[in-house]
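*Asks:* sharing a sequence plus its predicted fold:
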Amino acid sequence: MGPPPRARYGSGAAGGVVNIITKRPTNDWHGLLSLYTNQPESSKEGDTRRGNFSLSGPLAGDTLTMRLYGNLNRTDADSWDINSSAGTKNAAGREGVTNKDINSVFSWKMTPQQILDFEAGYSRQGNIYAGDTQNSTSNAVTKSLAQSGRETNRLYRQNYGLTHNGIWDWGQSRLGFYYEKTDNTRMNEGLSGGGEGRITNDQTFTTNRLTSYRTSGEVNVPVIWLFEQTLTVGAEWNRDELNDPSSTSLTVKDSNIAGIPGSAANRSSKNKSEISALYVEDNIEPMAGTNIIPGLRFDYLSESGSNFSPSLNLSQELGEYVKVKAGIARAFKAPNLYQTSEGYLLYSKGNGCPKDITSGGCYLVGNKNLDPEISINKEIGLEFTVDDYHASVTYFRNDYQNKIVAGDQIIGRSASGAYVLQWQNGGKALIEGIEASMAVPLMPDRLNWNTNATYMITSEQKDTGNPLSIIPKYTVNTFLDWTITSALSANVNWTLYGKQKPRTHAESRSEETKGLSGKALGAYSLVGANVNYDINKNLRLNVGISNIFDKQIYRSAEGANTYNEPGRAYYAGVTASF
């Protein structure tokens, strides 16, 4: 079973939270170097080469320690014509990517109970163009870019952080200050008409900058009052500043659109938002085997005001082998900086307009009065454990409200007759399903069988009936892990994907006019295998085959065929450590 619903994590936790914990430096020296390659059997699919390293150890006893880690990775883009046989439009394959990352953590143990961590990192990501355009409408520029394997956008990221962790007579504390700057340098794309979403000039790049400031503090205090408890109290402050001259560069013939200047020179490319928050959570153990965790979070958003997020989670042991878990939480997601920006302006000559606007063009503008998206997340499950046998089943349901969508309600008309729309809070949506897992030691310490599965009962937008996202009806992952000797092991894995249904309700004029394909993607499965061999305690080899039976899916830009499933590939890796 996964973690229960929590409200304490704030904006963006509406669909769940993944905690990323940086591995702490060690008090003795350790190092690792790993090389990996993935070579597809098809010459039209991009191959991968990757190398990463880490080094950790003391600089001054256990008082000052450090950890340095980095990564170099390149995955080539698929051939520009990989999907040429899949449909009438030549949809692009998978985009390539190059990554370069370097990160460091220095840890100063001022006293045995007081630790100060300083972290710094730099990364560069370049996207290798595969020919993707909105509506799969290519031109000479996009075709040339895809054939040449050039990068069309690059992300440069710097991050710095300072964190204090303290252990006190009354409990534990954490206080952190973080800064992040991301430059998105990309080729200019069309912002209106037939060129929308399509690269128009392969010689001109524009840089957009997002700067983020984060401060957070938290204390954990054991409390003995009626029951054993651990009280968590925290506060956060976040500020994002965006300067995006690319997305706000559109100049149109109308001089005024709902109070927004039509000339890009008269619109600001800058926007900002702030979120301040307080939260409290209490982990209560009224009796052995029982845990109750109530929580409450208050956020104040600079654009949309106050928001309360309560949560309640329960864990109860039912005898020696069975445990029941349940939880409910209200979570939210704040509008992004584009949706609230007064400088944001998008124009469609018609195809991108809502289907009920049957003629003429339309503008989409920002809306500073948007409410946050809200979700009520619920789950209940059973967990069974005896010796090395384990099984669990969980029912989950997420009810979404105030989904932020490109509006279909006309708020005015421009002098040229174009309709004016804005981002708006839309209807409701629902996701519910069942997750299950199982672990069986077929031969203890030798052969283990592990399986996890997800079955989607519902995933739909209430107002249209369209799926919230096109995903398999069910997904099953099962693995056999065989420890042959102390140095040699093998693994066989099988993944089964259920049927995927497409959107059936037209939302734009183009979809209404041309119609939506009802073509579903049928169930399919993938089988893989790999072998690991420890040459000695410092050197490990790994080889394997993915998609052994070469099941390939080609993207067709219609129906549910929205992605490429790569065919058979061979991979190998070597890891040296000390």
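*Replies:* Nice, thanks for sending it over.

*Asks:* going by C-alpha atoms from here, please, whenever you check contacts or count neighbours.
*Replies:* Noted.

*Asks:* how much distance is there from stretch 129-136 to the middle of the chain?
*Replies:* 21 Å (Cα atoms, centre = their mean, to the nearest Å).

*Asks:* let's see the distance spanning that stretch from one end to the other.
*Replies:* Terminal residues of stretch 129-136 lie 13 Å apart, using Cα to Cα, to the nearest Å.

*Asks:* can you give me the buried ones in that stretch?
*Replies:* Of the residues in stretch 129-136, Y129, A130, G131, D132, T133, N135, S136 count as buried by neighbour count, 16 or more other Cα atoms under 10 Å.

*Asks:* can I assume the second one is in contact with S79?
*Replies:* Yes. Using Cα atoms under 8 Å, A130 and S79 qualify as a contacting pair, with a distance of 6.8 Å.

*Asks:* okay, and the common contacts of those two?
*Replies:* By the contact definition Cα atoms under 8 Å, 6 or more residues apart in numbering, A130 and S79 are jointly contacted by G93, A146, Q147.

*Asks:* thinking again about what came up before, taking the buried residues of stretch 129-136 together, which two end up most distant?
*Replies:* The most widely separated members of those are Y129 and N135, with 16.0 Å between them, by Cα to Cα.

*Asks:* immediately after the lengthiest helix in the chain, which helix or strand?
*Replies:* If you go by DSSP state H, the chain has its longest helix at helix 140-148. Toward the C-terminus, helix 140-148 is succeeded by strand 151-168 as the next helix or strand (DSSP states H and E).

*Asks:* now do that following strand against helix 140-148, angle only.
*Replies:* Counting by axes from the mean of the first three to the mean of the last three Cα atoms, to 10 degrees, strand 151-168 lies at 70 degrees to helix 140-148.

*Asks:* now for R6, how many residues are close by?
*Replies:* Close neighbours of R6, defined as other Cα atoms under 10 Å, add up to 29.

*Asks:* ok, the one 3 residues further on next?
*Replies:* As a burial measure, Y9 scores 19 neighbours (other Cα under 10 Å).

*Asks:* is it true that L59 touches T65?
*Replies:* Yes. Using Cα under 8 Å, L59 is in contact with T65, at 5.3 Å.

*Asks:* one more to weigh against that first structure:
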Amino acid sequence: MRFQNLMFLAGASALALSNVANASDLTAAEAVQEARRAAAERTAATEGQEIVVTATRSAQPLADAPATMSVVTGTELRRRPVQDLAEALENEPGIVINGIGMTRRGISIRGMSNEHLLTLIDGRRINDALANMAHADFDLGWVPSVAIERIEVVRGPLSALYGSEALAGVVNVITRRPSERLEASGLGLLGLRDGKGGDTGQLSALIGGSITPSLGVVAWGEYRHRRRTQSPLSPRESELEAREALSGSIIGWWEPAQGHRIEIGQAAIDDDRARDTVTTGARPVYYEYQDHITRAQTHGSYTGSVGWGELQARAYRSVLERVNERDQNQTPTQPTKATDTVFDGRLTVNVFAGNRLTVGGEHRHETLRDSTVNTAGKADVNHNALFVQDEWALRDGVSLTLGSRFDHHPAYGWQTSPRAYLVVEPIEGLKLRGGVGKAFKAPSLKQLSLGYITVAAGGRFIITGNPDLEPETNTAYELGGTYYGRSWNLGATLFQNDLDGLVQTNCVEFCGVRGRERRAYVNVDEARVRGIEVSGQVTPLPALSLSASYTYVEPRDRSKDRELAERPNHSANVKLAWQVADATEFNVRGRYTGKQTIYQADVPVRLDDYNLWSVDVSHDLTRQLTLKLGVDNLFKKRLAESSALYSFAEPGRVFFAGMGANF
């Protein structure tokens, strides 16, 4: 479906829905009920009573979790256009959006690289695309906002539970499971950029609920589109790539007895990207670069809850394929297929009052098919792990969580990731927390392959693998506290990450000789990332909520005694939600990104700070229909106008309008 057709369809749908709205106005009683529900949700969030599961794999209030966490609700996300997880989380504490190349963006938590962030969907891993594909952001767009219940963000390593890749933290997308009745939801949003290109469109729907008291099903689908934009410095090149994606999922569940649940599901996504670019040779050639990405995940699980504890067993398989095309006789990247097959399970036992013990294991078989990885064009590895976690309620207001994970990798043997975290409530409402944890990340199959070779930087050099690489490790420390008052909270956290053996590419042969230079993956860096994070939220009136956060980061490359690149020292976020009337809500979001250092030919360059503001309004036309209007990047900030060295682009001001439906 072309974008113009989507615009016509969404416009016609909005007109039809408006006519329905005029025929069935929202009653005063319904409006008051909805306003009270929204106010109750805001109060629960402010007072730390939201229920989360990611920090320990068991449900508990956010204020009691042994980690620094925040939650983004699906209701928040459905008020504005959200293309992927990076846009969904850009206003969360400690998070900065950075560039990963080819106009794509990644998520950095507290100055840590996006490569060190583990992404989960309902607690399941998805393919780590970035590990085996350069400039990959394909892990960020699995679930449309209409299907999201909430997103839980853990800032700090969780390798003790989740293993490799969780050095910086974990993002867990919790999807919706309508159960009380059959529900249907729809969302159509159009974004019109103030300039040429960059227009966006989203059309998504969800239907699901209980078929019988013990059987249920939920299905969702989405079409998502963004047009490419031109670079202001080179109009024949793209500043932002075009994106077009079609996704769908279906999940069914059966509860044969109370406390027992069996679930199976299938998700599939087709994701196309396109951009105009140019070669770097003496005679530049302008050409179109296209990536065609298909992803799928098949999953099944059993969860049983009884008086003494809980048992969970899961199996799932994720597949990601990428095909590259280029015109003007340019050589494309070879096709790549990455497959992950996972079997995992855990047993949680309430040993005695105040003690909960969890033990579990995981087997993961990772396969990569790529002609560049070795002469056989295929590499694979088995990851096996055991983990244990013990949660102690030592006395009223004091809890201690101890845990460790033992991962086995064929190249490194057993790796241990221990963690200890203490939460103390010395007075009612004050939560003091602190902990220490160790995490590791194994190099990817490509990085470890002796035969791996690829041409990079437009032919300037080649990159080869290195089977002698050691894992990257992180030892993290955290100490902080939060006071939860009546309708307000305020907290601060000190953090430090000591990283060893970061994997980078270094020149090892014919350095500086174009076309002959060879670079290899090596462990070179020792780094330290430390700082402070401050956040607060207040709900002075049931209809009004204000939240803000500030993060200072000191990112240091200790090997070279200089600052790490693309880690802003200061960042801040602010959000205001105002229930203007029973049926109308107004929101303001602001994001500040401080100065940061990048390196041009190994010479440090300091980039200017910037801020971005957005506003939106939602109005319930009826109990079922909601009109949404807003502006992203209100003051039309364009980073390229400040410097061409920013690693990603902001699209400028975008006006959006849409309609949400719930039945």
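*Replies:* Here it is on my side, so go on. Predicted model, so just to flag it, every value in this text is computed and none were measured.

*Asks:* TM-score of the superposition?
*Replies:* Superposed pair, TM-score by TM-score structural alignment, normalised by the length of the first structure: 0.82. Supporting alignment: 507 aligned residues with a Cα RMSD of 2.8 Å.

*Asks:* picking up where we left off before, L59 and T65 of the first structure: which has the busier surroundings?
*Replies:* For the pair L59 of the first structure and T65, the greater number of neighbours falls to T65 (23 against 16), based on other Cα under 10 Å.

*Asks:* counterpart of the more buried one in the second structure?
*Replies:* In the second structure, T65 of the first structure lines up with G216, judged by TM-score structural alignment.

*Asks:* do I have it right that its match meets G252?
*Replies:* Yes. Taking contacts as Cα under 8 Å, G216 of the second structure lies within contact range of G252: 5.7 Å.

*Asks:* got the buried residues for the longest helix of the first structure?
*Replies:* Buried residues in helix 140-148 of the first structure (16+ other Cα under 10 Å): T142, K143, S144, L145, A146, Q147.

*Asks:* okay, those in JSON lines with distance to A453 of the first structure next?
*Replies:* Formatted as JSON lines, the buried residues of helix 140-148 of the first structure follow (distance: Cα to Cα, whole Å):
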{"residue": "T142", "distance to A453 of the first structure": "40"}
{"residue": "K143", "distance to A453 of the first structure": "40"}
{"residue": "S144", "distance to A453 of the first structure": "42"}
{"residue": "L145", "distance to A453 of the first structure": "40"}
{"residue": "A146", "distance to A453 of the first structure": "37"}
{"residue": "Q147", "distance to A453 of the first structure": "39"}
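
*Asks:* and of these, the nearest to R154 of the first structure?
*Replies:* Lowest distance from R154 of the first structure to those (Cα to Cα) belongs to L145, with 14.8 Å.

*Asks:* let me know the closest of the buried residues of helix 140-148 of the first structure to N452 of the first structure.
*Replies:* A146 (38.0 Å).

*Asks:* confirm for me that that closest one is in contact with N127.
*Replies:* No. Applying Cα under 8 Å as the test, A146 of the first structure and N127 come out as separate, 11.3 Å apart.

*Asks:* contacts only, for Y395 of the first structure.
*Replies:* Neighbour list for Y395 of the first structure: E379, I380, G381, E432, G433, I434, E435 [criterion: Cα under 8 Å, 6+ apart].

*Asks:* look at the closest residue to A457 of the second structure other than its chain neighbours and tell me its secondary structure.
*Replies:* Of all residues not flanking A457 of the second structure in the chain, T280 sits nearest, at 7.4 Å (Cα to Cα, 6 or more residues apart in numbering). Put simply, T280 of the second structure is coil when judged by DSSP: H, G, I helix; E, B strand; the rest coil.

*Asks:* T280 of the second structure touches G458, doesn't it?
*Replies:* Yes. When contacts are counted by Cα under 8 Å, T280 of the second structure is listed as touching G458 (5.3 Å).

*Asks:* quick one, strands of the stretch 401-550 of the first structure?
*Replies:* Ranges of strands in the stretch 401-550 of the first structure, per DSSP state E, counting those that start in this stretch, are 404-406, 412-413, 419-425, 429-443, 447-461, 474-483, 488-497, 524-536, 539-546.

*Asks:* looking at the ones you listed, which is buried most?
*Replies:* strand 419-425 (a mean of 23; mean count of other Cα atoms under 10 Å).

*Asks:* so what touches it?
*Replies:* Counting by Cα under 8 Å, 6+ apart, 257-258, 339, 360-367, 370-371, 373, 402-414 sit against strand 419-425 of the first structure.

*Asks:* now do 7 Å
*Replies:* Residues outside strand 419-425 of the first structure that contact it (Cα atoms under 7 Å, 6 or more residues apart in numbering): 339, 361-367, 370-371, 402-414.

*Asks:* which one of the contacts of Y395 of the first structure is nearest L296 of the first structure?
*Replies:* Ranked by distance to L296 of the first structure (Cα to Cα), the contacts of Y395 of the first structure are led by E379 at 18.0 Å.

*Asks:* that closest one pairs with which position in the second structure?
*Replies:* Per TM-score structural alignment, the equivalent position to E379 of the first structure in the second structure is E478.

*Asks:* show the contacting residues for its match.
*Replies:* G434, G435, V436, T493, L494, F495, Q496.

*Asks:* take those and keep only those in strands.
*Replies:* Members of the contacts of E478 of the second structure lying in strands (criterion: DSSP state E): G434, G435, V436, T493, L494, F495, Q496.
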